[in-house]
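Undergrad: got a predicted structure here, sequence first:
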Amino acid sequence: MGPDPAVAAVRVAVRRALTGLPPGALVLAACSGGADSLALAGALAFEAPRAGLHAGAVTVDHGLQEGSADRAAQLVRLLADLGLDPAGSIAVTVGTEGGPENAAREARYAALDQAAARWNAAAVMLGHTRDDQAETVLLGLARGSGARSLAGMPPAFTRPEGEVRYLRPLLGVDRGTARKACLAMGLEPWDDPHNLDPGFARVRVRREALPALEKALGPGVAEALARTARMLRDDAEALDGLAQRALADAEADGEADGEGGAGGGTDGQGGADGSDGAGAAGGGDGGDGRTGEGGGLRVEVLEGLPRAVRTRVLRMAAVAAGSPPGTLAAVHVEEVDRLVTDWRGQRHVDLPGGVRAFRRCGRLLFGPA
C-alpha cells in the first residue's frame, strides 16, 4: 500500500525539485512549523536520501511573539527526529524599513543565506503553496505592479545579495493538500496567529478576497491565478532577457547627446552600479564636471527601447544602485522613465533606499540622494 495521496503529492513535488542538484549535496528546508513548511520538511527528509542527497532544516526565530525561542527549540528537535541533519534555528531582529511584512521577510532571507553559507548548502527549499501564489498575484494586481509581479513567485531563484539557490517545490500543491500531508505523516503543525491578523494585507486576501471571488465566480480561482502566473512568467523572463542586453548596450560608452554639455569629467563615475560617489549627489540640474561620458545609461539608447523593455532596464539599474526591490514600485519607475521620455529639465527622482535618479549630459544616472 502506497503513502497517503496528499503525502505522495508533496513527495513528488519535492522529488522533482531535487533533480539536477549535485550528488551528495546538502539541501535545507526552511521551516516555520506551519503545515506547509512542515510537510515540506517531512517530504525532503524522505526524498533526499533516495536521490543521493543530504537533507537539513533551519527555522528562523523572528522574536515577534512571546515564547518564540521555546517554539523554535521544540521545532528543531522535531526536525532532527525526522532525520534532518543539520537542524538549527537562527534568531533575528526585525527592523521597520518597508513595513513589518517586508522587514520580516528581509530578516528571514538574510538568516537563511547565513545558514546556507555556514553549512555549505546547495539549495534552500521554501514551503510556498499554490494558494500563496494566488495571493501574491492578487496583491500584485491590486498594486498595479505590472507583468513581473503578476507572474508571481518563481519556482527557483537566487537573491541578488547572495549565491544561495532557493526552490519552491510546492507551488503546484494547494494548502489543503499540504496540511493533509502533514497530518498523515504524524506531524502536528503550529498555526502562527499572525496568519489570522487582518492588519496584514495578505491575510485579508486569504480570508476575505479569495473566498469572495470563489463565491462570485465559482471554485478554482486560486488554481486559475496560479496558472496565469506561470504563463506570465514565461513572458516576463523573455522581456527580462531583452532588458539585460539593453542594459549592457545603454551602459556601453558612447557619445553623449549633449543636452547639458559634455560635463567635462573623465572619471567614468555615475554608473548604474551605484559607484558614482559624490557625482550623483549633485542633482540633475547642471553639469558640474563630476560625471564622465562613460557613466550611467545612455539616454539615446533608452529612448529607442520599447517601454516594456525600457522600464525593466530602469528598474534593474535602480536596484543595482541600492534601491530595495521590495519597495521600488511601478510608480517610482514611471517617474524615472519620464526623465527619458518626457524630459523638461526635472532635477531628479528620489527612490526608496536613499537612491536618486537624474539626467545629465545625455546620461541617466543613479546614486545616493
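TA: Yep, it's here.

Undergrad: hey, let's count contacts and neighbours off CA atoms from now on
TA: Fine.

Undergrad: strands of the stretch 51-200 of the chain, start to end?
TA: 54-61, 87-91, 123-125, 156-158, 165-167 (DSSP state E, counting those that start in this stretch).

Undergrad: got a list of what Leu112 touches?
TA: Shown in contact with Leu112 (Cα atoms under 8 Å, 6 or more residues apart in numbering): Ala30, Val58, Val60, Val124.

Undergrad: Ala29 looks like it's in a strand, true?
TA: Yes: Ala29: assigned to a strand according to DSSP: H, G, I helix; E, B strand; the rest coil.

Undergrad: what's the local residue count around it?
TA: Ala29 has 29 neighbours, counted by other Cα atoms under 10 Å.

Undergrad: could you point out which element follows the helix or strand Val331 falls within?
TA: Taking DSSP states H and E as the criterion, Val331 maps to helix 330-341. Scanning forward in sequence from helix 330-341 by DSSP H and E, the next helix or strand is strand 349-351.

Undergrad: other SSEs contacting that following strand?
TA: Helices and strands touching strand 349-351, by 3 or more Cα pairs under 8 Å, 6 or more residues apart in numbering; DSSP states H and E, are helix 330-341, strand 355-360.

Undergrad: next one for the comparison:
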Amino acid sequence: MFEEIRNKYLYNKTQIIVLNKQGLVIDSDDIIYQITPQTSIADFHPFFETILSLIDLNEKEYTFSCIHLDINSKKTSLDIIFNSGSNDLNPFLIFIDFTKHYNNFQSIAQEKNESVLSFHLSDLKNQQLESEKNFKNKFLANVTHDIRTPISASLWFLGMLEKSEINAHQKELIDLLKETNIHIKELVDDILDLSKIEKGLIEIEQKPFDLKSTLDQIEKLISHKAVTKGIDFKLEIDENLPRNIIGDKKRFIQIIINLLDNSVKFTKEGTVLLSVTRDKVIKNNSILMIKVSDTGTGIKSNFKEEVFQSFKKLHNSKKIEGLGLGLSIVSNLVQLMNGKIDYTSIVNVGTTFVIELPLQIKK
C-alpha cells in the first residue's frame, strides 16, 4: 500500500541526479527534466554553477527552497537538495516539484525566493572564495623551490644533450621535452605571481625604458608562436608614441605577452593584432591605448563577470592548456599600474582587449 501511494503522489514530483566529484552527471532518472549524462551540471542551468564550489565539502547537505527554473519552455518551482557525498557516496541532487504549491502562493513565494537566493548565493560565494583560497595555498606549497629546481636542472640537461651528437628524431624528442618543461615553469611562475599580487608583495617599479625597442622585443617573441601555429601576427604602433617612458618594463611586457599568448592560444586561423597608440597626455603622463585583437573562438556573454577571476577557465577543451590565471594576472597588474582594462567579444568571430595605461614620459 505504501508503495502504491508513493508511486501515485511522489513519483512524478521528485528527480534524482547523481554526480561525480568534477560535477559531471553520472545518472538521472529524468522524472522532471531530461539531463544528458557526462555533461557538467553547470551547463544545465546557471544556478548550478554554485553547486560546483560545494562538491569538495564532504558530507555536507544543503536545501535550496523555491528555485524557479525555466528550461526548454518548461517552468517549475523546485526545492533542491544537494548532498556533497563522501568517500563512499557520490554527490547527488534531488529535485522536488512544488510548482503547484508555489503558484498558489505566488506573492509569498516570490518574496521568499529572492531572500533565500540572496542569502544562499552570498553564503555560497564566500564558501567558494574560501575553497579556492585553500586550494591555491595548498597548491602553492608544492610548486615553489621543490618544483622550480628540478625543472631548471632538466632544462640544463636537455641543453647539454642538444650540443651532443644526436639524430633528427632525438632532437625532435628533446624539443618536445623542452617545450613541456617550459610550459610547466610558466604555470608555476603564473601561480607565484598571482599569490604575490594578492598578498601585496609586488611593487611597481618606476624606471626609464625604451618603449619602441620593448614593443619590438614583444613582436619577436609572439611572431614565432604565431608562425608555428599558422596564423598572422601584426603590430601597429602610433607614430606619436613617446620613445622613452618611465614605468615597470617587466610588468608592461608581462601584461601584453599574457594577452597575446591568450589570443594565439584561442585562434585557430586568421590574425592576432597588437595596436599601441597614445590616447592623450595628462600631467606629463602619456595614456597608452593598448589593444589586443584576434579572430579566435570568442568569449560567451555569460562569462562577463568571470573573465578576470583566478583559476577560471573559459573553455572545456582538454586540448587548450592552462590554469585560467593569465587574465587574472593581467587585470591585477593593470590595476596596480593605475590603468583600466575591458574587452568586447563575439563567439566564433573574435575578441578585443583594451587597456588604458598611464606611463610617465621621460624628459
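TA: Received the coordinates, thanks. Just so it is clear, the model here is predicted, and its values are computed rather than measured.

Undergrad: quick TM-score on the pair, please.
TA: The TM-score (TM-score structural alignment, normalised by the length of structure 2) is 0.25; 158 aligned residues with a Cα RMSD of 7.1 Å.

Undergrad: ok, back up a step: mean neighbour count and distance to Asp113 of structure 1 for the strands of the stretch 51-200 of structure 1 - can I get that in TSV?
TA: Below are the strands of the stretch 51-200 of structure 1 laid out as TSV (neighbours: other Cα atoms under 10 Å; distance: least, Cα to Cα, whole Å):
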stretch	mean neighbour count	distance to Asp113 of structure 1
strand 54-61	25	11
strand 87-91	19	11
strand 123-125	24	9
strand 156-158	14	10
strand 165-167	21	9
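
Undergrad: now these as TSV including distance to Glu303 of structure 1?
TA: Output for these, formatted as TSV (distance: least, Cα to Cα, whole Å):
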stretch	distance to Glu303 of structure 1
strand 54-61	45
strand 87-91	47
strand 123-125	40
strand 156-158	30
strand 165-167	35
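
Undergrad: right, and the ones you listed - which one's nearest Arg204 of structure 1?
TA: Among the strands of the stretch 51-200 of structure 1, strand 54-61 comes nearest to Arg204 of structure 1, with 24.0 Å by Cα to Cα.

Undergrad: what angle do the closest one and strand 87-91 make?
TA: For strand 54-61 of structure 1 against strand 87-91, the angle by axes from the mean of the first three to the mean of the last three Cα atoms, to 10 degrees is 30 degrees.

Undergrad: after whichever strand or helix holds Asn134 of structure 2, which helix or strand is next?
TA: Taking DSSP H and E as the definition, Asn134 of structure 2 sits inside helix 106-140. The helix or strand immediately downstream of helix 106-140 of structure 2 is helix 145-162, counting by DSSP H and E.

Undergrad: list the buried residues for whichever helix or strand comes after that following helix?
TA: Using DSSP H and E, the helix or strand that directly follows helix 145-162 of structure 2 along the chain is helix 168-198. Across helix 168-198 of structure 2, burial judged by 16 or more other Cα atoms under 10 Å covers 174, 178, 181, 184-185, 187-188, 190-191, 193-195, 197.

Undergrad: in CSV, list those residues along with distance to Ile17 of structure 2.
TA: Below are the buried residues of helix 168-198 of structure 2 laid out as CSV (distance: Cα to Cα, whole Å):
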residue, distance to Ile17 of structure 2
Ile174, 47
Lys178, 44
Asn181, 41
Ile184, 37
Lys185, 40
Leu187, 35
Val188, 37
Asp190, 37
Ile191, 35
Asp193, 39
Leu194, 36
Ser195, 37
Ile197, 40
